[in-house]
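**Student:** Let's see this in three dimensions:
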Amino acid sequence: MKNTILIVEDELSLSGYLTKELQFEDFNVLVANDGLAAMETYEAHQNELLLILLDWMLPKLDGMEVLRRIRKHDQVPVIIMTARDYVGDKVAGLDNGADDYITKPFEIEELLARIRVIQRRLENQVEPNQVYQLDEVILDTKSHRVTNAGAEVQLTHREYDLLQFFLAHPDEVFTRDDLLDQVWGADFLGQQNVVDVYVGYLRSKIETPNAGPLIKTVRGVGYKLREATNG
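**Tutor:** Sure thing, here's the model as predicted:
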């Protein structure tokens, strides 16, 4: 399992504190203090990274631009660190591909819990290569690619994990708590309605009006992936 964390933070006191605490937890730590340095460090070490802790407000390139550039060709987990506590900013971070966010100031225990969630999720992904298909949607675990009618679908880590879980359990009904435990992990600290948000993201990316819904809402219970159609 990869064990290196890239900290992208221009506040030297905070990056120094986080480096010390994460090294104490036996992580390898890399630090970049601006957006351009973040991209250079990422490109030099991308195959070693467990995750990236990314500050929103950075000199040279802001955190959202760094995230967008990384997401063009990599799904390494990213936790956004931000002093901005507006819901719209959090949604923007998630929409641009962040896996999680944490609002400054935060306790190190909360950050470590969020890192453990990501570690557990990545450990659960270690499995034989497999290809799942539902109608024209195909998920290939070896290439970590999703296509719909032959066109590649860009998914975040969380969207990919949620889709893979549904595809592995077609026509089974899951509550929101079930999905939180299986996809987000038992240590997840967010709210239950995050499941609804990500189901909405998936629907917008993999469903087409003519084909009908792939992910069905089971009123009063939760969600299920419908079975494939014949022919």
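
**Student:** Please make it C-alpha for all contacts and neighbour counts, starting now.
**Tutor:** Noted.

**Student:** for this structure, longest strand please?
**Tutor:** Once the chain is assigned using DSSP state E, the strand that runs over the most residues is strand 49-55.

**Student:** Contacts for that strand, please.
**Tutor:** Where contact means C-alpha atoms under 8 Å, 6 or more residues apart in numbering, the residues beyond strand 49-55 that reach it are 1-10, 63, 76-82, 119.

**Student:** wait, isn't H169 in contact with R226?
**Tutor:** No - contact criterion C-alpha atoms under 8 Å: H169 and R226 do not qualify, at 9.5 Å.

**Student:** higher neighbour count, those two?
**Tutor:** A direct count of neighbours by other C-alpha atoms under 10 Å for H169 and R226 places R226 higher, at 18 against 15.

**Student:** where's the more buried one relative to M1, distance?
**Tutor:** Distance of R226 to M1, computed by C-alpha to C-alpha, to the nearest Å: 34 Å.

**Student:** The structure of the following sequence is requested for comparison with the preceding one:
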Amino acid sequence: MENGSPVRLLVVDDEPHIADLVATVARYEGWQAVTAGSGEAAIRAALDFQPDIVVLDLMLPDVDGFTVLDRLRGEGAMVPVVFLTARDGTADRVAGLTRGGDDYLVKPFSVEELMARLRAVLRRSTGPSWKRSVLKVADLVLDEDTREVRRGDRLVTLTPTEYELLRYLMRRSPTVLTKAQILDHVWEYDFGGRSNVVELVVSHLRRKLDVEGDEPLIHTVRGVGYVLRRAPS
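**Tutor:** This next block holds a predicted model:
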């Protein structure tokens, strides 16, 4: 991490050989890693260990990974979560990303790819502490130092991926950004052509930003991509 302390990783999987493999590779990288084999154990470990990032299986013996994520978010824990699961259906991917997950990797998997994705999520979840910048578009304000986002007087709570996407749109406003540009900047690797992940996160971000009659700020430019700006008067 930027403060010099090792990354704390929680690996949640009911297959011990997978959990131990990921934890061992992470420790080889200099990270601290603990494992949990059930949803309840994962929640207890998360609250006790306070990880910087979580690898979370969907199919657990007690509660599923979605429930674990919901309960962590309910506790106010906005720790980034990467799903690692054998469930490769589109509905599962959509649910994982729109419910606050930051990435979704399907088994069987490459440990090297998983570690690359974890590092990418961590990069976008911890901004540089030496740089302070406040971005503003209309009544939307993003403080890069505190990572606080406000819409008017309302505090907006975002996942690391949502935050990085919003920051990119605000930094480039009023430029129209293509899905490919957003994928390259926010996810930092080839998402296998699944550009619909951008649509999913943008949709989730819109629901958080535009409430109580707020003016929509993220606009779709058909056939091109997205732009964050006031609507033309």
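
**Student:** so V11 of the second structure is in which element?
**Tutor:** Assignment of secondary structure by DSSP states H and E places V11 of the second structure within strand 8-12.

**Student:** Could I get the full set of strands for the first structure?
**Tutor:** With DSSP E as the criterion, the first structure has strands spanning 4-8, 28-32, 49-55, 78-82, 100-103, 131-134, 137-140, 145-148, 151-152, 174-175, 215-218, 222-225.

**Student:** Can you check which of the ones you listed gets nearest to E123 of the first structure?
**Tutor:** Among those, the nearest to E123 of the first structure by C-alpha to C-alpha is strand 49-55 (11.2 Å).

**Student:** Quick check: buried residues in the closest one?
**Tutor:** Buried residues in strand 49-55 of the first structure, counted by 16 or more other C-alpha atoms under 10 Å: L49, L50, L51, I52, L53, L54, D55.

**Student:** For G93 of the first structure, give me its contacts.
**Tutor:** Contact partners of G93 of the first structure, counting by C-alpha under 8 Å, 6+ apart, are M64, I80, Y101.

**Student:** So the most centrally placed residue in the second structure versus L122 of the second structure, what's the distance?
**Tutor:** Compute the mean C-alpha point of the second structure, and by C-alpha atoms, centre = their mean the closest residue is D102, 2.7 Å away. Using C-alpha to C-alpha, we find D102 of the second structure at a distance of 10 Å from L122 of the second structure.

**Student:** Name the residues contacting each of those two.
**Tutor:** What both D102 of the second structure and L122 touch, as defined by C-alpha under 8 Å, 6+ apart, is the set P80.

**Student:** Identify the residue nearest the alignment partner in the first structure of L84 of the second structure in space, chain neighbours excluded?
**Tutor:** Taking TM-score structural alignment as the criterion, the aligned counterpart of L84 of the second structure in the first structure is M81. Computed as C-alpha to C-alpha, 6 or more residues apart in numbering, the closest residue to M81 of the first structure that is not its neighbour in sequence is D55, at 4.6 Å.

**Student:** Relative to R154 of the second structure, how far out is S133 of the second structure?
**Tutor:** The spacing between S133 of the second structure and R154 of the second structure, counted by C-alpha to C-alpha, is 19 Å.

**Student:** how many neighbours does M39 of the first structure have?
**Tutor:** A count of neighbours around M39 of the first structure, defined by other C-alpha under 10 Å, yields 19.

**Student:** residue in the second structure matching it?
**Tutor:** Aligning on TM-score structural alignment places M39 of the first structure opposite I43 in the second structure.

**Student:** What of L94 of the first structure?
**Tutor:** Match for L94 of the first structure (TM-score structural alignment): L97.

**Student:** Wait, that match touches V202, no?
**Tutor:** No - taking contact to mean C-alpha under 8 Å, the distance of 10.8 Å between L97 of the second structure and V202 leaves them out of contact.
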